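Student: Mind folding the following:
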Amino acid sequence: MKFDSSVIHKPRSQPALQRGFFSVVTFAFWLAYAYMWLPLLTLFLWLLGVRTAVFELYLREHQVEPFLLVSLPVLALASATVLIAWAEYNRWRFRAKDRRSAQPDIGKHDIALAFGSSQEIAQALSASKVALLKMDDAATPMGVSILA
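Tutor: The predicted structure is shown next:
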């Protein structure tokens, strides 16, 4: 296959079958990379006592605790219900209040005062899209060059 640098900038110019194949290969290598981290993850979890927790909760009597089968889904459902209720309450509470109102425009005189510059520099800055601002050592605007 001939090297095409436009593929780097436009991946959609690559054929779909080739793109899909490379995606599958990339995913397989990411899985292999993650698999290599499993011994370290196992050591970390063992140091935290996760093996002991699994043994105490599941393996001691060779069966799963019925209380866990009921309580964990109930706790997850209760947490989801509380979070959804809180979100709906906030949506109801702030439904008619738009706190993102438009701010008034600032005049050129205020811009010049904030910059510590002349009125001409403020007008030139507001009239241009791209400008080069020349400043002195005290960071006071001294001049402006309008760029095309």
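
Student: make it CA atoms for all contacts and neighbour counts henceforth
Tutor: Fine.

Student: Which helix in this protein has the most residues?
Tutor: Ordering each helix of the chain by length in residues (DSSP state H) puts helix 66-93 first.

Student: So which elements touch it?
Tutor: Contacts defined by 3 or more CA pairs under 8 Å, 6 or more residues apart in numbering; DSSP states H and E place helix 66-93 against no helix or strand at all.

Student: residues in contact with the helix or strand following that helix?
Tutor: Once helix 66-93 ends, the next helix or strand along the chain (criterion: DSSP states H and E) is helix 108-115. By CA atoms under 8 Å, 6 or more residues apart in numbering, the list of residues contacting helix 108-115 from outside reads 118-119, 121-123, 126, 140-141.

Student: Which one (most neighbours) among the residues you listed?
Tutor: With neighbours set by other CA atoms under 10 Å, the maximum within these is found at Ala122, which has 23 neighbours.

Student: quick one, what contacts that one?
Tutor: Contacts of Ala122 were listed using CA under 8 Å, 6+ apart, and they are 108-109, 111-112.

Student: how close does it sit to Gly107?
Tutor: Taking CA to CA, to the nearest Å as the measure, Ala122 and Gly107 are separated by 9 Å.

Student: ok, back up a step: return the members of the contacts of Ala122 classed as buried.
Tutor: Neighbour-count burial (16 or more other CA atoms under 10 Å) applied to those gives 108, 111-112.

Student: To compare against the first, here's the next sequence to fold:
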Amino acid sequence: MEKPGPRTTARPLIIERPDLQSPPQRVLSAGLTALLWAVWAYLWLPVIALLGWLFGASRFYEEMVVASGDVALLELLGWYALVIGLLAGSLVCWASYNFIRFRGKERRSIRRATTIEEIAARAGFKPDVVRRWQQAQMLSVRHDASGAIESVEIVASTHARTATADGSAGILAGR
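Tutor: This next block holds a predicted model:
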């Protein structure tokens, strides 16, 4: 039996991190997924046909096969394609118009940098404490039920130290 103790953290499986997959892996994964869903649907076809027969799908057969309803369906799908094409074309025209209109003009402005004093005032802490937090490599922040910061720990490589508003180590007490 293994001894209890800390273990190294395992790297996450690629299935849990799709952003780690290369584009060919993503295409292969999507293709295999679509293929296997199609096989799964194909395996259910006899049951679907039986249920359709039980619930009167013979009407579908009469309309589509006997009365050549597929011609009307294809005509309707053609109209759908035309409408979709017109909508897509209008969006492309609008995007092109805006591209030409705003080419070379940058209307967006850079936001003003937030000062440490503003951050500290918003969080309810002293600026020197917030400055130490910004210099730390890792923090552990605990929030109360309303989302306000309860405590902040500066996490070191071997131990954690809690920074308080008065600069001492321990539970965050003063604000």
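
Student: quick revisit: between the buried ones among the contacts of Ala122 of the first structure, which is nearest Leu75 of the first structure?
Tutor: Ile111 (55.9 Å; CA to CA).

Student: Work out the gap between stretch 74-83 of the first structure and the centre of the chain.
Tutor: The offset between the C-alpha centroid of stretch 74-83 of the first structure and the centroid of the whole chain comes to 26 Å, using CA atoms, centre = their mean, to the nearest Å.

Student: An error on my part: the question was meant for stretch 88-96 of the second structure.
Tutor: How far stretch 88-96 of the second structure lies from its chain's middle: 27 Å, per CA atoms, centre = their mean.

Student: residues of it that come out buried?
Tutor: Going by neighbour count (16+ other CA under 10 Å), nothing in stretch 88-96 of the second structure comes out as buried.

Student: against the first structure, where does it fall?
Tutor: Across the first structure, the stretch matching stretch 88-96 of the second structure (TM-score structural alignment) is residues 80-88.

Student: Quick one: average offset of the matching stretch versus the second structure, please.
Tutor: Following superposition, stretch 80-88 of the first structure is found to deviate from the second structure by 2.0 Å on average (mean CA distance after the TM-score superposition for the first structure).

Student: now the helices for the second structure?
Tutor: Assignment of helices within the second structure using DSSP H yields the ranges 23-54, 58-61, 69-101, 116-123, 127-135.

Student: Quick one: average offset of the last one versus the first structure, please.
Tutor: Taking mean CA distance after the TM-score superposition for the first structure, the mean distance separating helix 127-135 of the second structure from the aligned residues in the first structure is 1.3 Å.

Student: And the fourth one, by the same measure?
Tutor: Following the fit onto the first structure, the mean deviation recorded for helix 116-123 of the second structure is 0.8 Å by mean CA distance after the TM-score superposition for the first structure.

Student: give the contact list for Asn64 of the second structure.
Tutor: Asn isn't right for residue 64 of the second structure; it's Met. With contacts defined as CA under 8 Å, 6+ apart, the neighbours of Met64 of the second structure are Asp70.

Student: Could you point out the longest strand of the second structure?
Tutor: Ranked by number of residues, the top strand in the second structure under DSSP state E is strand 149-155.

Student: Same question for that strand: list its buried residues.
Tutor: When burial is assessed from 16+ other CA under 10 Å, strand 149-155 of the second structure yields the following buried residues: 151-155.

Student: Any chance of these in JSON lines with distance to Ser58 of the second structure as columns?
Tutor: Output for these, formatted as JSON lines (distance: CA to CA, whole Å):
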{"residue": "Ser151", "distance to Ser58 of the second structure": "69"}
{"residue": "Val152", "distance to Ser58 of the second structure": "69"}
{"residue": "Glu153", "distance to Ser58 of the second structure": "70"}
{"residue": "Ile154", "distance to Ser58 of the second structure": "72"}
{"residue": "Val155", "distance to Ser58 of the second structure": "70"}
